[in-house]
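> can't give you the sequence, but here's the structure:
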């Protein structure tokens, strides 16, 4: 599993200008079966995506995010080898 933590490097007003294309990118990540959960950080300094898949594919997909393309946010990708979950979250296990 991967934690995709994005941090805005430009003001929220700039992020807002690219939000709809970014959200289309997020929806496509779900459609591909890679994204499991996502949301904004509180306070609004970026966001987080929980993802599964192959690291190279995830990294390539992150590079296509409009937030990446337009320099709105930077991503930190952390791979986690989940070994224990609550009932119903077995998909997260490595």
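Received the coordinates, thanks. Predicted, not measured: the structure shown is a model, and the values here were computed from it.

> Going by C-alpha atoms from here, please, whenever you check contacts or count neighbours.
Will do.

> What residues does residue 58 make contact with?
residue 34 (CA atoms under 8 Å, 6 or more residues apart in numbering).

> what's in contact with stretch 26-38?
47-53, 58.

> Ok, stretch 71-85 next?
1-10, 14-15, 46, 59, 62, 67-68, 92-94.

> and here's the other structure:
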């Protein structure tokens, strides 16, 4: 599982014109089953995405296609973790620690 942390590198006035394209990109990743949750940080200096699937290299490739990235308005921090405990609704995403 991955936590994708978005941090804006420019003023919001430069982020907002890319917002509709970013939301479409999010929707495509929800539709493919990769994204589980996302939202803005408070204060609004970026966002957070909870994602599953693939390996770190695959997640880096996906993040590189975000219109916020291609538009040069943010940086991503990708944190991979093993979800050994989850809420019941996320039970299918539980993982075992490597042996």
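Nice, I can see it. None of these values were measured; they are calculated from a predicted model.

> taking the contacts of stretch 71-85 of structure 1 one by one, which sit in strands?
2-8, 46 (DSSP state E).

> Of the contacts of stretch 26-38 of structure 1 - the most surrounded one?
residue 51 (23 neighbours; other CA atoms under 10 Å).

> Could you give the number of residues near the nearest residue to it once chain neighbours are set aside?
Of all residues beyond its chain neighbours, the one nearest residue 51 of structure 1 is residue 35 (4.4 Å), with distances taken as CA to CA, 6 or more residues apart in numbering. Residues near residue 35 of structure 1, counting by other CA under 10 Å, number 22.

> distance of the residue in structure 2 that residue 35 of structure 1 lines up against from residue 18 of structure 2?
In structure 2, residue 35 of structure 1 lines up with residue 35, judged by TM-score structural alignment. Taking CA to CA, to the nearest Å as the measure, residue 35 of structure 2 falls 19 Å from residue 18 of structure 2.

> Ok, residue 5 of structure 2 next?
Counting by CA to CA, the gap from residue 5 of structure 2 to residue 18 of structure 2 is 17 Å.

> Next: residue 74 of structure 2.
11 Å.

> so what sits against both of the two?
With CA under 8 Å, 6+ apart as the test, residue 74 of structure 2 and residue 18 both reach residue 68.

> Of those two, give the one with the bigger neighbour count.
residue 74 (20 against 17).
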